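*Asks:* Build me a structure from this.
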Amino acid sequence: MRAVFVDATETLAAIAGQQLKAGDPAVTINRQPAITPPELPGVLGDAEIAIIDHTHLPMDIALACKALKHVVFLGTGPRSYMDVDALAESGVTVHIVKGYGDTAVAECAFSLMWASAKSLAKMDRAMRAGEWQRTDGIQLTGKTLGLIGFGGIAAELARMALGCGMKVIAWNRSPKSRPGVEFDDLDSVLAHSDVLSLHLLLTDETRGMISRQKIAKMKPGVILVNTARGALVNEHAMVEALRSGHIRHAGLDVYAVEPLPKGHLLTTLENVTLSAHSAFRTPEASENLIRSALGHCRRIAATGQ
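*Replies:* Alright, predicted model coming up:
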């Protein structure tokens, strides 16, 4: 059985090369991170396993990859890149990697929260332009952080926020408990949070979940942080709320369209802090990611599943 890492960055390619062991299934590393979907059949050839970091896999392309039986997606959000259910119906199983970057992503969310509260990006831009714009910030100690979704990343963020004197409340689709965290219904969390951080997987049920109606229920002047998936949020409604000040500031690492197009409306708003879907990009998280992905390949080779 053969696998192809179809879109390896130099960093991930180097880690994969270091972690491959004698006796592993053959893994071809394609050091071409900017691959396009039409190139996939040629890159995969007769490989049964595709390791995919961020390349889209439309169904017509998947069907053209005649030997493909498994996709190992490097992360937890494959639905942003492929139709998981349709692939399953055609005999292709999609495997995900959980938990590899919980701390890294939580640290990014934590950083975006503080940068948003202090308007650091706005002042940085102004000073680079030769302007001295002193901006009033928000003291977060004593404020309430609301977590929408509560998995490993949210649990890490809760630990950090509790450590700096914030109150933490949360909503999750299934019952959860955590020392120091108060769980409540979604509308209550929206209404009482000074900062809201999103930690949901993107599914048919969660797509667009943070709607205009949900945004209206948020506490006026709220800070919104999203390191999960851009499509969880109605982007137009979020922009309206940013313009009106109902959302004081947004700290965003993910977007409905990625890469974020040049001149996108979000880049024109002063009360938005942007990062390029890089929350998980740390050496520690990358090593965990590749270790787990190769583990999937070894299991598939050994069991066929």
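
*Asks:* rest of the way, CA atoms for contacts and neighbours
*Replies:* Fine.

*Asks:* what about Ala106, distance to Leu274?
*Replies:* For Ala106, the distance to Leu274 (C-alpha to C-alpha, to the nearest Å) stands at 16 Å.

*Asks:* For those two, work out which one has more neighbours and name it.
*Replies:* A count of neighbours by other C-alpha atoms under 10 Å puts Ala106 above the other of Ala106 and Leu274, at 25 against 18.

*Asks:* got the contact list for the closest residue in space to that one that isn't next to it in sequence?
*Replies:* Spatial nearest neighbour of Ala106, excluding adjacent residues (C-alpha to C-alpha, 6 or more residues apart in numbering): Leu157 at 4.9 Å. If you count contacts by C-alpha atoms under 8 Å, 6 or more residues apart in numbering, Leu157 has them with 103, 106-107, 109-110.

*Asks:* will you turn the residues you listed into CSV that also has secondary structure and distance to Asp187?
*Replies:* Listed next are the contacts of Leu157 as CSV, based on DSSP: H, G, I helix; E, B strand; the rest coil; distance: C-alpha to C-alpha, whole Å:
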residue, secondary structure, distance to Asp187
Thr103, helix, 27
Ala106, helix, 23
Glu107, helix, 26
Ala109, helix, 22
Phe110, helix, 23
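
*Asks:* Which residues does the helix or strand Ala121 falls within contact?
*Replies:* Under the criterion of DSSP states H and E, Ala121 resides in helix 120-128. Residues from elsewhere that reach helix 120-128 (C-alpha under 8 Å, 6+ apart): 115, 132-135, 270-271, 273.

*Asks:* Identify the farthest-apart pair in these.
*Replies:* The largest separation in these, counting by C-alpha to C-alpha, is between Trp132 and Thr273 at 18.7 Å.

*Asks:* So for the two, which residue has more residues nearby?
*Replies:* Taking neighbours as other C-alpha under 10 Å, Trp132 and Thr273 compare with Thr273 leading, 22 against 11.

*Asks:* ok, that one to His192 distance?
*Replies:* On the measure of C-alpha to C-alpha, Thr273 and His192 end up 23 Å apart.

*Asks:* another one to check against the first:
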Amino acid sequence: MNIVILDGHTLNPNDLSWEPFKTFGHVTVYDRTPTEELIERSKDAEVLLINKIKLGKAELDQLPNLKYIGLCATGTDNVDLAEAKKRNIAVTNIPAYGTPSVAQHTFALLLELTNRVGIHNKSVQELEWVRSKDFSYFKKPLVELHEKTIGLIGYGAIGKEVAKIAAAFGMNILIYSRHANSVEYGRLVDLQELFKTSDIVSIHTSLTTDTKGLVNKELLDKMKRSAFLINTSRGAIINEADLADCLNKERIAGAALDVLSVEPPLADNPMLSAKNCIITPHISWISKEARQRLIDIAYNNLKGYLNQKPINQV
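*Replies:* So this is what the prediction gives:
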């Protein structure tokens, strides 16, 4: 069996191993694959393992040997699933591998917004404390999370983990979910109430035609001026022009984003210059522990397919 990994670098920048996959056949690993080289590298593959590579009808038409696509991610929007099904190509994904890491990063972003560790560390490194007349000072107001209200959009595995951590902080929890009928922490509300009532809104839903641009001017205008917005899900769920305008007019207190609508972002992305906006480069999933889980699950998915006992098939 010919197995090709087309964009392996972000998953495994040589600190993990692809060795187990060699038990299934010949393995070729490319760190990155430019669009113009995709077909040449994939044409003899029976198995493709991909992360963000896009496989639509045009690509699948040119890959007659392909039998299996292993998505090394939870999201499936980069593969035309209908076209894959027509060709009897099995597609699997990897749910829940990054749940602890993404929930942790959500709170890393939130705590940076509320406790301003980076700004104060920079101030100390620049010797402002040495020169200070007082034993203590603050550059920006700090915010206590206890009894603040966090609103979660989405209640899958990550949303549930964030809710659990929020409960440990003593926060009130509101949840908007199109699927959940009951929740362990907090209560279910509609989007309007969530945006109007929450001190923090945190996005944990998948990107679909229904959620693209979901967070727009109408909802942002309902938020408290003191509120924060966090996104560790998919960038396109937010209308970035609307959010940038909201931040620049100081309609809300700040935002923290691990994702943008286009990645890497274009230089003119309005979020890059928006006021009171923290951005990290889509790293919430990238702890070594989460990446090892991802590779382990990808291995088991392929093993299940080859044994005619499919796992995580979409």
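
*Asks:* Send over the TM-score of the superposed chains.
*Replies:* The TM-score (TM-score structural alignment, normalised by the length of structure 1) is 0.89; 301 aligned residues with a C-alpha RMSD of 2.5 Å.

*Asks:* hmm, back to that, give me the buried positions along the helix holding Ala121 of structure 1.
*Replies:* Using 16 or more other C-alpha atoms under 10 Å as the burial criterion, the residues of helix 120-128 of structure 1 that qualify are 120-123.

*Asks:* Then stretch 180-197 of structure 1?
*Replies:* By 16+ other C-alpha under 10 Å, the buried positions in stretch 180-197 of structure 1 come out as 181, 183, 186, 188-197.

*Asks:* what's the longest helix along structure 1 aligned against in structure 2?
*Replies:* What stands out as the longest helix in structure 1, according to DSSP state H, is helix 283-303. Counting by TM-score structural alignment, helix 283-303 of structure 1 falls onto residues 288-308 of structure 2.

*Asks:* Check stretch 225-234 of structure 1 too.
*Replies:* Stretch 225-234 of structure 1 maps onto residues 230-239 of structure 2, going by TM-score structural alignment.

*Asks:* Can you measure across that stretch, start residue to end residue?
*Replies:* First-to-last distance for stretch 230-239 of structure 2 - C-alpha to C-alpha - comes to 13 Å.

*Asks:* Same question for stretch 268-284 of structure 2.
*Replies:* Terminal residues of stretch 268-284 of structure 2 are spaced 24 Å apart (C-alpha to C-alpha).

*Asks:* roughly how far is it from the heart of the chain?
*Replies:* With C-alpha atoms, centre = their mean, to the nearest Å as the basis, stretch 268-284 of structure 2 stands 14 Å off its chain's centre.

*Asks:* likewise stretch 175-182 of structure 1?
*Replies:* 23 Å.

*Asks:* Find the residue closest to Val92 of structure 1 in space, skipping its chain neighbours.
*Replies:* Nearest to Val92 of structure 1 is Lys69, by C-alpha to C-alpha, 6+ apart, at 4.5 Å.

*Asks:* Now do the same contact list for the residue mapped onto that neighbour from structure 2.
*Replies:* Using TM-score structural alignment, the equivalent of Lys69 of structure 1 in structure 2 is Lys67. Counting by C-alpha under 8 Å, 6+ apart, Lys67 of structure 2 makes contact with 46-47, 88-90.

*Asks:* how about a cut-off of 7 Å?
*Replies:* 46-47, 89-90 (C-alpha atoms under 7 Å, 6 or more residues apart in numbering).

*Asks:* do the same with Ser226 of structure 2
*Replies:* 199, 252-253.

*Asks:* Run those residues past structure 1 and keep the common ones.
*Replies:* By both residues aligned by TM-score structural alignment, their matches' C-alpha atoms under 7 Å, those still in contact after alignment to structure 1 are 252-253.

*Asks:* Does the residue nearest to Arg281 of structure 1 when sequence neighbours are not counted lie in a helix or a strand, and which?
*Replies:* Distances taken as C-alpha to C-alpha, 6+ apart put Ala104 closest to Arg281 of structure 1, at 7.3 Å, once the chain neighbours are dropped. Using DSSP H and E, Ala104 of structure 1 sits in helix 102-118.

*Asks:* Give me the mean deviation of that helix from structure 2.
*Replies:* With mean C-alpha distance after the TM-score superposition for structure 1, helix 102-118 of structure 1 departs from structure 2 by a mean of 0.8 Å once superposed.

*Asks:* Name the residues that touch that helix?
*Replies:* Helix 102-118 of structure 1 is contacted from outside by 121, 137-138, 152-154, 156-157, 225, 227, 249-251, 273, 279-280, 282, 285, using C-alpha under 7 Å, 6+ apart.

*Asks:* Please, where are all the helices along the stretch 101-250 of structure 1?
*Replies:* Along the stretch 101-250 of structure 1, the segments classed as helices by DSSP state H, counting those that start in this stretch run 102-118, 120-128, 152-163, 186-192, 212-216, 235-244.

*Asks:* do the same with the stretch 1-150 of structure 2
*Replies:* Going by DSSP H, counting those that start in this stretch, the stretch 1-150 of structure 2 shows helices at 38-42, 57-60, 81-86, 99-115, 117-125, 128-131.
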